[in-house]
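Below are the sequence and a predicted model for it; my questions follow.
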Amino acid sequence: MAPKVDGIEEEEISRMESGGVTNSNSNSNSQSNAKQGFCFSPIVVTTAQKVVAEIIGTYFVIFAGCGSVVVNKLYGETVTFPGICVTWGLIVMVMIYTVGHVSGAHFNPAVTITSALFRRFPWKEVPLYIIAQLMGSILASGTLSLMFDVTEKAYFGTLPVGSNGQSLAIEIIISFLLMFVVSGVGTDSRAIGEFGGIAVGMTIMLNVFVAGPISGASMNPARSIGPAIVKHEYRGLWVYVVGPIIGTISGAFAYNLIRFTNKPISELTKNGSFLRNKSNDDSS
């Protein structure tokens, strides 16, 4: 038993003099931390910020892009098809520069899944991002439905104009191009990052020009699922889920094959680093 001074053990005095805390204080602090730790954890706060950014970003991408479709169909082709293409490209570019530094500006479940597959994004956040993207799309689609008298002719979702196979093929191709560009400007340290948003926005615009009259140029499951749920129009919806996912995975894989590395191909295929795509493998 340690000797006491005025009823306080010398060990306790020693701990207090050295800047330590008493057992009672430790218990109190641990209980306080337990109450505040989860909600105020930096990880939880940061993840919540990312999710909110994805909801808001996806909302305005769908609101502006699909809104241009609705306005064009309901008000005598005032926006025009080129105007719709430019609108999609501009809104994606604007939102990339607005929240890209917060969440990465995915706005697209296919991009999120592909990023996680190639070790550019944590798998644990994938469900949260997909839920956020779908929520943003549904909210935007609901807003447009409340604002406009959306007839069947003015439907702002995506439907195959020809066969499902034709639309599937073109969705794979344009999604390939989109992810190929994203991989080049967004994940390669040699790229000029400041122009990444412009490159991605221009790619969206070009893809809508080419594929818009055929498939609607979705490239994004959330872009098609949101309007489908709100307007209860599910024809060919699987095309806009399967096509973009296959296309984005293929596009990322293709870029990783041509990405510069100082390792021989035999070593890349042996340890799988062409999939992992670590930044330290890419430095020249």
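Sure thing, it's come through.

Please make it C-alpha for all contacts and neighbour counts, starting now.
Will do.

residues touching the most centrally placed residue in the chain, list them.
The chain has His106 as the residue nearest its centroid, 2.1 Å off, counting by C-alpha atoms, centre = their mean. Counting by C-alpha atoms under 8 Å, 6 or more residues apart in numbering, His106 touches Glu54, Thr112.

Could you say which helix or strand holds it?
For His106, there is no enclosing helix or strand under DSSP states H and E.

How much space separates it from Lys50?
10 Å (C-alpha to C-alpha, to the nearest Å).

now swap in Ser14 and tell me
46 Å.

Which of those two has more residues huddled nearby?
Neighbours per residue, other C-alpha atoms under 10 Å: of Ser14 and Lys50, the larger number sits with Lys50, 23 against 11.

For the closest residue to the more buried one other than its chain neighbours, grab the count of nearby residues.
Sequence neighbours aside, Ser103 is the residue nearest to Lys50 in space, at 4.5 Å (criterion: C-alpha to C-alpha, 6 or more residues apart in numbering). Per other C-alpha under 10 Å, the neighbour tally for Ser103 reads 20.

Please list all residues in contact with Ser103.
By C-alpha under 8 Å, 6+ apart, the neighbours of Ser103 are Gln49, Lys50, Val51, Ala53, Glu54.

cool, and Ile130?
Asn108, Pro109, Thr112.

Skipping adjacent residues, who's closest to the second one in space?
The shortest distance from Pro109 to any residue other than its chain neighbours is 5.3 Å, reached at Ile130 (C-alpha to C-alpha, 6+ apart).

With the first one instead?
Nearest residue to Asn108 in three dimensions, chain neighbours excluded: Asn220, at 5.3 Å (C-alpha to C-alpha, 6+ apart).

my guess is the one you found contacts Gln133, does it?
No - counting by C-alpha atoms under 8 Å, Asn220 does not reach Gln133; the two are 10.0 Å apart.

one step back: following the helix or strand hosting the residue nearest to Pro109, which helix or strand shows up next?
Ile130 is part of helix 126-147, with elements assigned from DSSP H and E. Going down the chain from helix 126-147, the next helix or strand is helix 164-186, by DSSP H and E.

which outside residues touch that following helix?
111, 160-161, 191-193, 195-196, 199-200, 203-204, 207, 211, 214-215, 217-219, 236, 239-240, 242-252, 254-255.

Tell me which entries of those residues lie within helices.
111, 196, 199-200, 203-204, 207, 211, 214-215, 239-240, 242-252, 254-255 (DSSP state H).

another one to put next to it:
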Amino acid sequence: MVKLAFGDFGDSFSAASIKAYLAEFIATLLFVFAGVGSAIAFSKLTSGGDLDAAGLVAVAVAHAFALFVGVSIAANISGGHLNPAVTFGLAVGGHITLLTGFFYWIAQVLGSVVACLLLQFVSNGMSIPAHGVSGISAIEGVVMEIVITFALVYTVYATAADPKKGQIGIIAPIAIGFIVGANILAAGPFSGGSMNPARSFGPAIVSGDLSQSWIYWVGPLIGGGLAGLIYGDVFIGPYEAVSS
């Protein structure tokens, strides 16, 4: 059962909420800077060559490490979403209101765009690689993103959002980082392995290539929503959603 709650402006503009938005902006900026930066670094080291197996592993590891850190540094302030699909999945399960989640989205997307602008500047104008499908159709790319984002948000629920999970401490950000790295290894050659609309939208904006950006909104949001719905209903069960 969907537990969406709209929320109110008072809560969404409280001091705690403003701090949460800032935390999401900073953490997403740092995550995208490291993740996209690893792809730019590979391009520089290989004189613009295509991403090979070694490069794929390096990019996956960079994203896993950066997300582990990003979730860890923002967890106590904003929950450490860093991803509109995670925010949406948690909203479906009643863990955050739609209104507050919308401002999370703005902070996450702005963090990604600023990170890519900084990368373009510090790399002396090197091109920012944007996500796009390779060797598969757009619909197949959407399905790929649905599956891997489902895995990510399901992991978020299992390790961080389940009220019955007990004290697992640092395990949550480690598990979240690991599933992202593993999914990039599996999906990187096909869809890019985004799982994150903000991670894809920032490079698309800065590179000026928005032709396939819809894939990385539709797929991850469906996958994240399904994970929130299934884990929330089957494994958490009935509980009171955030107040509206």
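Received the coordinates, thanks. Remember, it's a predicted structure, so these values are computed and weren't measured experimentally.

what's the TM-score here?
In this superposition the chains share a TM-score of 0.85, using TM-score structural alignment, normalised by the length of the second structure; 221 aligned residues with a C-alpha RMSD of 2.0 Å.

Secondary structure of Ser28 of the first structure: a helix, I assume?
Yes - with DSSP: H, G, I helix; E, B strand; the rest coil as the criterion, Ser28 of the first structure is assigned to a helix.

packing partners for the longest helix along the first structure?
The residue-count maximum for a helix in the first structure (DSSP H) belongs to helix 42-74. Packed against helix 42-74 of the first structure by the contact rule (3 or more C-alpha pairs under 8 Å, 6 or more residues apart in numbering; DSSP states H and E) you find helix 81-103, helix 126-147.

Which positions in the first one come out as buried?
Taking 16 or more other C-alpha atoms under 10 Å as the neighbour-count basis, helix 81-103 of the first structure is seen to contain the buried residues 81, 83-97, 99-100, 102-103.

picking up where we left off before, tell me, what's touching Asn220 and Gln133 of the first structure both at once?
Asn108, Pro109.

Pull the number of nearby residues for the corresponding residue of the first structure for Phe103 of the second structure.
With TM-score structural alignment as the criterion, Phe103 of the second structure lines up with Leu128 in the first structure. Number of residues near Leu128 of the first structure (other C-alpha under 10 Å) recorded here: 15.

got the contact list for Leu128 of the first structure?
Val51.

how close does it get to Val61 of the first structure?
Distance from Leu128 of the first structure to Val61 of the first structure, by C-alpha to C-alpha: 18 Å.

residues contacting Gly35 of the second structure?
Val59, Ala62, His63, Ala66.

That one pairs with which position in the first structure?
Match for Gly35 of the second structure (TM-score structural alignment): Gly65.

if we can go back for a sec, if you count surrounding residues, which of Asn220 and Gln133 of the first structure has more?
When neighbours are counted by other C-alpha under 10 Å, Asn220 of the first structure and Gln133 differ, and Gln133 comes out ahead with 31 against 23.

how close does the more buried one get to Thr58 of the first structure?
The spacing between Gln133 of the first structure and Thr58 of the first structure, counted by C-alpha to C-alpha, is 6 Å.

Next: Val102 of the first structure.
14 Å.

likewise Lys35 of the first structure?
33 Å.

of these two, who's got more company?
Thr58 (30 against 11).

isn't that one right up against Ser141?
No - assessed by C-alpha under 8 Å, Thr58 of the first structure is found out of contact with Ser141, at 10.9 Å.

any idea what Asn25 of the first structure aligns with in the second structure?
Using TM-score structural alignment, Asn25 of the first structure lines up with nothing in the second structure.

Give the equivalent position in the first structure for Ala138 of the second structure.
Counting by TM-score structural alignment, the partner of Ala138 of the second structure is Asn164.

Over to Phe178 of the second structure?
By TM-score structural alignment, Phe178 of the second structure lines up with Met202.

Contact partners for its match?
So Met202 of the first structure contacts Gly89, Leu90 (C-alpha under 8 Å, 6+ apart).

how close does it sit to Phe195 of the first structure?
11 Å.

Phe176 of the first structure matches what in the second structure?
With TM-score structural alignment as the criterion, Phe176 of the first structure matches Phe150.

What lines up with Phe81 of the first structure in the second structure?
That one, Phe81 of the first structure, aligns with Leu56 by TM-score structural alignment.

Near the closest residue to Thr78 of the first structure other than its chain neighbours, how many other residues are there?
Nearest residue to Thr78 of the first structure, sequence neighbours excluded (C-alpha to C-alpha, 6+ apart): Asn72, at 5.4 Å. With neighbours defined by other C-alpha under 10 Å, the count for Asn72 of the first structure comes to 18.

repeat for the one 5 residues further on
Counted by other C-alpha under 10 Å, the residues lying close to Glu77 of the first structure total 14.

which residues touch it?
Counted by C-alpha under 8 Å, 6+ apart, Glu77 of the first structure has contacts Val71.

Surely it is within a strand?
No - judged by three-state DSSP, Glu77 of the first structure forms no part of a strand; its state is coil.

could I get the helices and strands packed on helix 42-74 of the first structure as CSV with distance to Gln31 of the first structure?
Converted to CSV, those look like this (distance: least, C-alpha to C-alpha, whole Å):
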stretch, distance to Gln31 of the first structure
helix 81-103, 32
helix 126-147, 29
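
Nearest to Ile229 of the first structure among those helices would be which one?
helix 126-147 (7.3 Å; C-alpha to C-alpha).
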